[in-house]
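Enquirer: only geometry, no sequence info:
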């Protein structure tokens, strides 16, 4: 399934029929290709990005806003002036302008777009990350199937989780979570910090001590499983064992952004989003099935144009660099990148 076909299917599912069927359809299409591994990167724009100030400009209209549009390398396709690098890669993008939902609440919209279902009933539906992690993930990797970088989960916690698939398909979270609903910082003179908690032993704990602790944990866990059989304890052990394997593997070096050159880090942007896109590239190189990078701050009811300009610059640098590097490494063809938020904006400018 090509990227354009995927997005066409997604657009039909959300806007016309029902999203309940397109996640499994997508996963099955990708998993059935035995020739190559498939990956997905979700660039999640928390807060609801305005389409008329980004990829669906309305110049000359009373609700068109103050931004100018620029030509892309696709004749007739124009983007916001704040996406100059993406404009030169527009031929690699499929812009979906016909997608809409009936949700106007951030929590409900987040749940719908990330799970394919409106929040209702007692069924806990898995997020897109968990669904694709299950279908596309590689059990031989020490790295997790699903990595979430700097997520803002306060709108809807369940929309980021594995739901009924269980903790095995939940995300490994990198960096700070649930930052306030403001534009992400640029990083100042340095780079935004993105670390995985507890990948290394605690300070003062030697390798020998760590080995003894793991041995003790294993004995206690086996005893507990013997007396408390069931899916939940087994799932807990699976997740815990995966964490231990990651701690003991060189694969954890994928999270070491300091191993990249200053030139590379600079071109992605110093903020959380730019550095998150760089980490996503490193994880895809190592075979991770699904990575999401969040950029918070799109709920721009006040000072809209200044905020959107700053956010767009972060998107342009991070996303464009990500596509360039993936293409250079021969990975773009097998990696689908989705840019979306919980909803767009109504035409009338109120900020």
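Expert: Alright, I've got the coordinates. As the structure is a prediction and not an experimental result, all values here were calculated from the model.

Enquirer: CA only for contacts and neighbour counts going forward, please
Expert: OK.

Enquirer: hey, where'd the strands end up in the stretch 1-150 of the chain?
Expert: Residue ranges of the strands in the stretch 1-150 of the chain, as given by DSSP state E, counting those that start in this stretch, are 39-46, 69-71, 78-80, 146-149.

Enquirer: another structure for you, compare them:
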């Protein structure tokens, strides 16, 4: 049954349907998304696929076949003539017409933490001001007030690098990311699918009421807390007190059944979950799809975060093969499902890490840190796919055409999701700061 929701607001539709369908609401969600997706007034979303550790461009999207730096992998054709990827990207190769590969990225930060901060904020670390991540900035600009869900969600971020780089900076805790992590005893790093017969268990802790506390009792406790908190804030106005109240209120909102159900992957059929891959990245991509179809504007999903998986100083090719297969399955399935629901044209996907890796192979069959010339990829809504923008020399050592800096990348991402990159946010000192000082790359935008 095709559903016509053009005469209803999203909130009105959800309220009416919830009364009729209750626990079976997940059955109509794909139909609703497919009907609402093409609506030009529908809110846009962004999914950042973060590759912690720095992925090797010469073994993924900018291969150098026939050169000594080329390595062990073969270059494979895609559905776009002349555009070639690694042989381990079979799913993405079939959707290359939706991908724009930026092969001319160049930065000056070869340290993991500094590079992670730079790529997330557009700013070099170390100054007096703590800048917001692009997730926080876009969550503020695209905030969806029709949902109890947070506007910025980070799935399985690595503990080592997730601090200030993913933080809200001077925007404050209202725009901080809600974190989804792995639960139970299952390892959280990238794993070969054949080595496990389990699906990674991802979720947010403490979303359900404790035993013995029903909804009425919970509501009474919450009303008492609000009364006491308001009295305290009126007598103790401070940033710390306001921040604590904001964090608590955000947590309470996520306990709402509509919000909590978004993170419950048991509502998905087993075959759907397996199509994304059994690991934390694949299941994270599935959570991203569930959040986007519920109106969340920004979701970040990390691959390799807990052990800096892409930091392949040793044994590069075995590790990258494993990571590439996990990436390909999760990312390609995410795009397919978004397209099937009519949501890909309103969802922009960005693939990136903190830097690239040396084209030359070291004595340990690995590749080292290399910020000089590397790749990022944009796909989905607002992106003119089926192309490579920028070029490196035959050895992969330097950018020879269309060098791209991080501010340009972030400006392009903003424009793709319909946000003016010159939008200004104000620091605590009332200093206006643009989301990005860069120039959008018109050639990869539609």
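Expert: Thanks, I have it. What you see is a predicted model; the values in this text were computed from it and never measured.

Enquirer: what TM-score do we get after superposing?
Expert: The TM-score (TM-score structural alignment, normalised by the length of structure 1) is 0.86; 318 aligned residues with a CA RMSD of 2.1 Å.

Enquirer: Which residue is most remote from the mean position of structure 1?
Expert: Distance to the chain centre peaks in structure 1 at residue 227, reaching 38.8 Å (criterion: CA atoms, centre = their mean).

Enquirer: Relative to residue 326 of structure 2, how far out is the equivalent of that residue over in structure 2?
Expert: Residue correspondence to structure 2 (TM-score structural alignment): residue 227 of structure 1 is matched to residue 235. Distance, residue 235 of structure 2 to residue 326 of structure 2, by CA to CA, to the nearest Å: 53 Å.

Enquirer: repeat for residue 174 of structure 2
Expert: 33 Å.

Enquirer: Neighbour count: the two, which is higher?
Expert: Shown here are residue 174 of structure 2 and residue 326; by other CA atoms under 10 Å, residue 326 has more neighbours (25 against 19).

Enquirer: can I assume the more buried one is in contact with residue 275?
Expert: No: with contact defined as CA atoms under 8 Å, residue 326 of structure 2 does not reach residue 275; the gap is 11.0 Å.

Enquirer: where exactly do the strands run in the stretch 201-350 of structure 1?
Expert: Using DSSP E, counting those that start in this stretch, strands in the stretch 201-350 of structure 1 cover 290-296, 335-340.

Enquirer: So which bit of structure 2 is the last one matched to?
Expert: Okay, so that is strand 335-340 of structure 1. Using TM-score structural alignment, the partner range for strand 335-340 of structure 1 is residues 347-352.

Enquirer: hang on, the earlier thing: with respect to burial, which of the strands of the stretch 201-350 of structure 1 scores highest?
Expert: Counting by mean count of other CA atoms under 10 Å, strand 290-296 has the highest mean neighbour count of the strands of the stretch 201-350 of structure 1, with a mean of 27.

Enquirer: so what secondary structure elements neighbour the longest helix seen in structure 2?
Expert: As assigned by DSSP state H, the longest helix anywhere in structure 2 is helix 316-340. Contacts defined by 3 or more CA pairs under 8 Å, 6 or more residues apart in numbering; DSSP states H and E place helix 316-340 of structure 2 against helix 90-93, helix 270-276, helix 280-292.

Enquirer: now these in a markdown table, with mean neighbour count?
Expert: What follows is those, written out as a markdown table (neighbours: other CA atoms under 10 Å):
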| stretch | mean neighbour count |
| --- | --- |
| helix 90-93 | 21 |
| helix 270-276 | 16 |
| helix 280-292 | 27 |
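
Enquirer: quick one: contacts for residue 312 of structure 1?
Expert: 54, 82, 83 (CA atoms under 8 Å, 6 or more residues apart in numbering).

Enquirer: Equivalent analysis for residue 172 of structure 2, please.
Expert: Shown in contact with residue 172 of structure 2 (CA under 8 Å, 6+ apart): residue 243.

Enquirer: Just give me the match in structure 1 for it.
Expert: In structure 1, residue 172 of structure 2 lands on residue 166 (TM-score structural alignment).

Enquirer: Please determine how far its match is located from residue 242 of structure 1.
Expert: From residue 166 of structure 1 to residue 242 of structure 1 the distance is 14 Å (CA to CA).

Enquirer: Please give me every residue in contact with the most centrally placed residue in structure 1.
Expert: Nearest to the mean C-alpha position of structure 1, by CA atoms, centre = their mean, lies residue 292 at 1.4 Å. Listed by CA under 8 Å, 6+ apart, the contact partners of residue 292 of structure 1 are 41, 42, 43, 44, 129, 147, 148, 149, 280.
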